[in-house]
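1. With the sequence up front, the predicted model follows.
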Amino acid sequence: MLYFLDLMGTAVFAFSGILQARRLQMDGFGVLVLAAVTAIGGGTMRDLVLGVQPVFWVTEPQYLLLIVATCVVSLFLVRASSRHFARKLLLWADAVGLATFTAIGVNKALAVGAPPIVAISMGVLTGVGGGVLRDVLAREVPLVLRTEIYATACIAGGVVLTGTLYWGGNHHIATLACIAVTLLIRLAAIQWHWRLPVFGAGDETKPS
């Protein structure tokens, strides 16, 4: 199940990179780069931090082939969509990838013996890392650094997964619960514009 979810998350995040590249009117190579960075960037950073060598896509090139295939298929689909629809689709595709990769990151960290708090951190890194690189290359402030509920959703999902396993829950159920919680929180934040409090708001210096 985890392998299937990992492939699905790779395709979805690659698609979100393609949508961003389309918005910026990049050429074919730019589309491929942005798709690849978004899809495998977070997992690459996770493996490097955990000391997993080589990183996953070096020994499993099917991830790179999946990214290329997603680019080829998506180019035809994206061209037929309006810019407003593509923007909405980007947010929803990003949310699905975020939830899936969070669960993958937590599980991989636990598999190498990391404690729960480190596993949750690796879930956040896996979930947001690719999107951060994508937004940086697109010259935008990454979603994780804005006031939107983004990394917070990953933390909540990671806590659910590790907590369920700690109390003896089924691994598959814990993973699905993590994905569901992360996805629901992120989609709710998109739908109802949930925001975190802004640091320093209202602290403007008053004249003496």
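-> That came in fine, so what should we check first? Residues are numbered from 1 along each chain as shown.

2. Please make it C-alpha for all contacts and neighbour counts, starting now.
-> OK.

3. Surely G131 is in contact with E140?
-> No - between G131 and E140 there is no contact under CA atoms under 8 Å: 10.7 Å.

4. higher neighbour count, these two?
-> Ranked by neighbour count (other CA atoms under 10 Å), G131 and E140 place G131 first, with 28 against 11.

5. show me what contacts the residue nearest to the more buried one when sequence neighbours are not counted?
-> Excluding its sequence neighbours, the residue lying closest to G131 (CA to CA, 6 or more residues apart in numbering) is T38, at 5.5 Å. Taking CA atoms under 8 Å, 6 or more residues apart in numbering as the criterion, T38 is in contact with F13, A14, S16, G17, G129, G130, G131, V132, L133, R134.

6. here comes the other one, which I'd like you to weigh against the first:
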Amino acid sequence: MEFAAILSLLDLAAAVVFATTGALVASRKEMDILGFMWLGVITGIGGGTLRDLLLGLPVFWVQDATPVALCLLVAGVVHFSAHRVSSRYRLLLYLDAFGMALVTIAGAAKGLDAGAGPLVALVMGVITASFGGILRDLLGQEPSILLRRDIYVSASAAGAALFLGSLAVGLPREGAMAAGLVTAAGIRGLALWFNWSLPVYRARPGRAPDERGGVK
């Protein structure tokens, strides 16, 4: 299978997974079916849309509307089946971890193919992974993934970095993608399971004016 086809499949798979998380948020907020579809589509295609716009590429779902159709289908299915999931929020988090890993690698690879350097490609991976979730949380009035203490963006960055590093040392693209995907999803999954978080900034009292050499 050609690498471009692999990227397209990753985009499709990620759109389905993220659309599911968007629809699950809609179920938690007890929205109607249009709300399910709106959150499903926005979450499913949001990150890839911003990535393609920043890279100056044709937006992936404008060329082929299959991702939008799949997002709508998934949202409809979740609308009629979410009540069967006993712990929707936990499921949402683990699905989101898998979707994040998929789009991280797809975003970084697409950045490279567009001629961007490794650092820009890494940023494209993180943007692709996080922007759809940011929109979902904003519209669903959930705590933003950027403001929570969870390990999320750092897991995406680690997966993208390993993918790019593996390519730099000569690993085949498919192997590098698998390594990056497992790393991103694994770190995020372990963080959820063990409640890991990065150290946070702690506010400290400022120095008095005389200590800074100011006027007494």
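-> The structure has been received and is ready for your questions. From a predicted model like this one, the values you see are computed outputs, not experimental measurements.

7. Make JSON lines out of the contacts of T38 of structure 1 and add distance to G105 of structure 1.
-> Putting these into JSON lines (distance: CA to CA, whole Å) gives the following:
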{"residue": "F13", "distance to G105 of structure 1": "14"}
{"residue": "A14", "distance to G105 of structure 1": "17"}
{"residue": "S16", "distance to G105 of structure 1": "19"}
{"residue": "G17", "distance to G105 of structure 1": "20"}
{"residue": "G129", "distance to G105 of structure 1": "11"}
{"residue": "G130", "distance to G105 of structure 1": "12"}
{"residue": "G131", "distance to G105 of structure 1": "15"}
{"residue": "V132", "distance to G105 of structure 1": "16"}
{"residue": "L133", "distance to G105 of structure 1": "17"}
{"residue": "R134", "distance to G105 of structure 1": "18"}
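
8. ok, of those residues, which one's closest to W167 of structure 1?
-> The closest of the contacts of T38 of structure 1 to W167 of structure 1 turns out to be G129 (CA to CA; 29.1 Å).

9. what's the closest non-adjacent residue to the closest one?
-> G42 (3.9 Å).

10. Which residue range of structure 1 does stretch 15-28 of structure 2 align onto?
-> Alignment of stretch 15-28 of structure 2 against structure 1: residues 10-23, by TM-score structural alignment.

11. Give the aligned equivalent of the residue nearest to G131 of structure 1 in structure 2.
-> By TM-score structural alignment, T38 of structure 1 lines up with T43.

12. Is that match part of a helix or strand, or is it coil?
-> What DSSP: H, G, I helix; E, B strand; the rest coil gives for T43 of structure 2 is helix.

13. That one and G35 of structure 2, how far apart?
-> Look at T43 of structure 2 and G35 of structure 2: by CA to CA, to the nearest Å, they are 12 Å apart.

14. which parts of stretch 128-137 of structure 1 are buried?
-> V128, G129, G130, G131, V132, L133, R134, D135 (16 or more other CA atoms under 10 Å).

15. Enumerate every residue touching the alignment partner in structure 1 of I151 of structure 2.
-> By TM-score structural alignment, I151 of structure 2 lines up with I149 in structure 1. Under the criterion of CA under 8 Å, 6+ apart, the neighbours of I149 of structure 1 are I185, R186, A189, W194, R195, L196.

16. what's the answer for L50 of structure 1, then?
-> Per CA under 8 Å, 6+ apart, neighbours of L50 of structure 1: A109.

17. is it true that G140 of structure 2 touches A26?
-> Yes - with contacts counted by CA under 8 Å, G140 of structure 2 reaches A26, the gap being 6.8 Å.

18. Settle it for me: which of these two has more neighbours?
-> Per other CA under 10 Å, whichever of G140 of structure 2 and A26 has more neighbours is A26, with 27 against 20.
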